[in-house]
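Chemist: test case, fold it:
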Amino acid sequence: MNPMYGVQPGDKLKTMTLPAVTRLDLIKYAGASGDYNPIHTIDEEAEKAGLPGVIAHGMWTMGSLAKLFTPFYEDGFIQDYSIRFQGMVFVGDVLTLHADVISHEESMITFDVYARNQQEKDVIRGNVVFRKHLETSAT
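Modeler: As a prediction, the model looks like this:
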């Protein structure tokens, strides 16, 4: 039986704690995404913008949060993903990723998703709709 079949509202996916964010992570993401805004890679530029140091790209954080669903891609896929940025992510931050089941219908599971930093502050929060593959959906 596929793991997504048995989840019910109130259940939680296994949390994932990422390694501390590094400047290299952000440089690599800048290259991959084409977002070369220097507030993400150069301290002096971040400070000129009024920040205490470089901050992670919001989309880097959002993409990292989606890693929670990687083990389940045989079961289905992320159909919809909506988030709100709650706080900045800095070099050295350690993020813990969470996904809580809100609802489970025949072929769709809706999750409340969020990432928290080492101070237990949400840095991103939103919803994921995970659609199970039709040929493997349990009835």
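
Chemist: contacts, neighbours, all on C-alpha from now
Modeler: Will do.

Chemist: ok, Asp77 touching Arg131?
Modeler: To be clear, residue 77 is Phe; Asp isn't right here. Yes - using Cα atoms under 8 Å, Phe77 is in contact with Arg131, at 5.5 Å.

Chemist: show me which of these two is the more surrounded one.
Modeler: Arg131 (22 against 16; other Cα atoms under 10 Å).

Chemist: here's the other one to compare against:
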Amino acid sequence: MNGRVRAGDPLPPLRVPAISRTTLALYAGASGDYNPVHVDADAAREVGFEDVFAHGMLSMAYLGRLLTGWAPQRRVRSYGVRFTAMTPPHAEPVCTGTVSAVQDGAAHLDIAVTLADGTVTLRGTAVIALADE
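Modeler: Below is the predicted model:
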């Protein structure tokens, strides 16, 4: 975050490497979320999906990296998302954000994760203090 922050300012996008099956297995181990629909294609098909898909919280973690790449973690005042679509294997998510307002010493952000085909997998908001308290 450099200089004066204004409504409409974009955050530098965070481009994430392709989500591999290894990424999903490693995230399952790190998070403790071993739901088989994320790591076992047969289990995913048994419940009606074509293949495994990324944990929603993995994409939320990437959005967290977008925020903390822009401002120190200690300035994050709120952060919330809605999961809107699934992230398939090999997708390359891009995390973006835009300052929607600046009020009371804080930047209010609209944030999202988007895939190359335009699918938005997460939408959310965050509030970031512009200075340490």
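
Chemist: and the TM-score between these chains?
Modeler: Here the TM-score for the pair of chains, by TM-score structural alignment, normalised by the length of structure 2, is 0.91; 133 aligned residues with a Cα RMSD of 1.6 Å.

Chemist: dump the residue contacts of the residue nearest the centre of structure 2.
Modeler: With distances taken as Cα atoms, centre = their mean, Leu63 lies nearest the centre of structure 2, 3.0 Å away. Taking Cα atoms under 8 Å, 6 or more residues apart in numbering, we find Leu63 of structure 2 in contact with 95-96, 111-113.

Chemist: by neighbours, which of these wins?
Modeler: Val113 (29 neighbours).

Chemist: would you double-check that that one falls in a strand?
Modeler: Yes - assessed by DSSP: H, G, I helix; E, B strand; the rest coil, Val113 of structure 2 belongs to a strand.

Chemist: structure 1: matching residues for the lengthiest helix in structure 2?
Modeler: Longest helix in structure 2 by number of residues (criterion: DSSP state H): helix 56-70. The alignment of helix 56-70 of structure 2 onto structure 1 (TM-score structural alignment) covers residues 58-72.

Chemist: so how far is the first residue of the matching stretch from its last?
Modeler: Counting by Cα to Cα, to the nearest Å, you get 24 Å between the two ends of stretch 58-72 of structure 1.

Chemist: please identify the buried residues of that stretch?
Modeler: Across stretch 58-72 of structure 1, burial judged by 16 or more other Cα atoms under 10 Å covers 58, 61-62, 65-66, 68-69, 72.

Chemist: got TSV for these, with distance to Leu51 of structure 1 too?
Modeler: Listed next are the buried residues of stretch 58-72 of structure 1 as TSV, based on distance: Cα to Cα, whole Å:
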residue	distance to Leu51 of structure 1
Gly58	15
Thr61	18
Met62	20
Leu65	23
Ala66	26
Leu68	29
Phe69	32
Phe72	37
